[in-house]
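> Fold the following.
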Amino acid sequence: MPPPRPLPPRFEITPEEIETVVTEFYAAIREHPGLGPVFAAHVTDWPAHEAKIAAFWRNAILFEKSYDGNPLMVHKAAGNVRPGMFDPWLGLFDSVLRRNLRPETAAAWSALAHRIGQGLRYGVVETTRFDDGVPKLR
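Model prediction:
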């Protein structure tokens, strides 16, 4: 039996384009007044973090199987990630996508990022509730 064929990419993009987006995004994150301190509390080696996130996106988009991690568990364990942070995060990410990619590629990656962000936000909300069950949204 022949080996399984690799899955085609979700959309056309190069590993170099993914690298560019990740690098520019985290440069912007470090400057962001609300998100920068949240990341700085956890990221001590930016090049290693960016390499891991680029591997995450290559896996999610190109199906490289180069990422080994659990983003939901990392965000839950961080302790300072709040559901209200996802909109600014995604907005910043979208602006980097639009600056660096063809419109159709930026739109496809944005849609994927928003689906992932929705799942992460839900996972964080479910574990950040007041005692009466009301979610902590900020």
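> Only C-alpha atoms from now on, for both contacts and neighbour counts.
Fine.
> and stretch 10-26, which residues are buried?
13, 18-26 (16 or more other CA atoms under 10 Å).
> want to throw these into a markdown table with secondary structure and distance to residue 80?
Listed next are those as a markdown table, based on DSSP: H, G, I helix; E, B strand; the rest coil; distance: CA to CA, whole Å:
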| residue | secondary structure | distance to residue 80 |
| --- | --- | --- |
| 13 | coil | 33 |
| 18 | helix | 27 |
| 19 | helix | 26 |
| 20 | helix | 27 |
| 21 | helix | 25 |
| 22 | helix | 22 |
| 23 | helix | 23 |
| 24 | helix | 23 |
| 25 | helix | 20 |
| 26 | helix | 18 |
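> want to put them side by side, so please do this one too:
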Amino acid sequence: MARIDISEDEIDRVVTRFYERVRGHSMLGPVFAAHVEDWPEHEAKVARFWKNAILRKPGYDGSPMQVHRAAGNVRPGMFSTWLAEFDKVLRAELSPAQAEGWSALAHRIGMSLRQGVVERETFSGGIPKLK
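Next up is the predicted model:
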């Protein structure tokens, strides 16, 4: 995995700016609001995730796949919307090289989450499995 030249403070700033956008987003805001009780703690945990993923800094303890599966309200289209909003923040807050590197990593992780959370709930061709 290519190293992204980025600081912990930059990661914290991106995470903070992103969740400012999420809270006001018509689709994503209600989904997150249903699960996040303590925004500062949530943002700190997500920042620890990215510091681990990008800087290989220990400190993140969790399973994004498990959390997203358990949420119960993550639907097709949400990951692409999340990534589009995240990319906007990356471009606004970072240099082009930093934004490009982090975006590529986020899209790989997003694809994995989408496959593990949403696509396991659908048949081939995206037809929903009715429960």
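> What TM-score do the two superposed chains give?
After superposition, the two chains reach a TM-score of 0.92 (TM-score structural alignment, normalised by the length of structure 2), with 129 aligned residues with a CA RMSD of 2.1 Å.
> mind putting the buried residues of stretch 10-26 of structure 1 in CSV, distance to residue 125 of structure 1 included?
Rendered in CSV, the data for the buried residues of stretch 10-26 of structure 1 read as follows (distance: CA to CA, whole Å):
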residue, distance to residue 125 of structure 1
13, 32
18, 29
19, 30
20, 31
21, 27
22, 25
23, 28
24, 28
25, 24
26, 24
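> from those residues, which is closest to residue 128 of structure 1?
Using CA to CA, residue 26 comes nearest to residue 128 of structure 1 of the buried residues of stretch 10-26 of structure 1, at 25.5 Å.
> On the three-state scheme, residue 65 of structure 1 is what?
Assigned state for residue 65 of structure 1: coil (three-state reduction, DSSP: H, G, I helix; E, B strand; the rest coil).
> How about the contacts made by the corresponding residue of structure 2 for it?
By TM-score structural alignment, residue 65 of structure 1 lines up with residue 58 in structure 2. Residues near residue 58 of structure 2 by CA atoms under 8 Å, 6 or more residues apart in numbering: 48, 51-52.
> hmm, 7 Å instead?
Counting by CA atoms under 7 Å, 6 or more residues apart in numbering, residue 58 of structure 2 touches residue 52.
> Distance of it relative to residue 45 of structure 2?
Shown here: residue 58 of structure 2 relative to residue 45 of structure 2, a distance of 12 Å by CA to CA, to the nearest Å.
> Need the residues touching each of the two.
Here residue 58 of structure 2 and residue 45 have no joint contacts, going by CA under 7 Å, 6+ apart.
> helices or strands next to the lengthiest helix in structure 2 in the packing?
Ranked by number of residues, the top helix in structure 2 under DSSP state H is helix 96-117. Secondary-structure packing of helix 96-117 of structure 2 (3 or more CA pairs under 7 Å, 6 or more residues apart in numbering; DSSP states H and E): helix 64-71, helix 78-93.
> quick one, which of those helices is packed in tightest?
Stretch with highest mean neighbour count among these: helix 78-93 (a mean of 17; mean count of other CA atoms under 10 Å).
> hmm, back to that, would you mind measuring from the match of residue 65 of structure 1 to residue 51 of structure 2?
According to CA to CA, residue 58 of structure 2 and residue 51 of structure 2 sit 8 Å apart.
> Which residue lies nearest the spatial centre of structure 1?
Note on structure 1: the residue nearest the mean C-alpha position is residue 113, at 6.4 Å, using CA atoms, centre = their mean.
> Nearest residue to the counterpart of it in structure 2 in space, ignoring adjacent ones along the chain?
Matched by TM-score structural alignment, residue 113 of structure 1 corresponds to residue 106 in structure 2. Nearest residue to residue 106 of structure 2, sequence neighbours excluded (CA to CA, 6 or more residues apart in numbering): residue 83, at 7.3 Å.
> Please say which position in structure 1 the one you found maps to.
By TM-score structural alignment, residue 83 of structure 2 lines up with residue 90 in structure 1.
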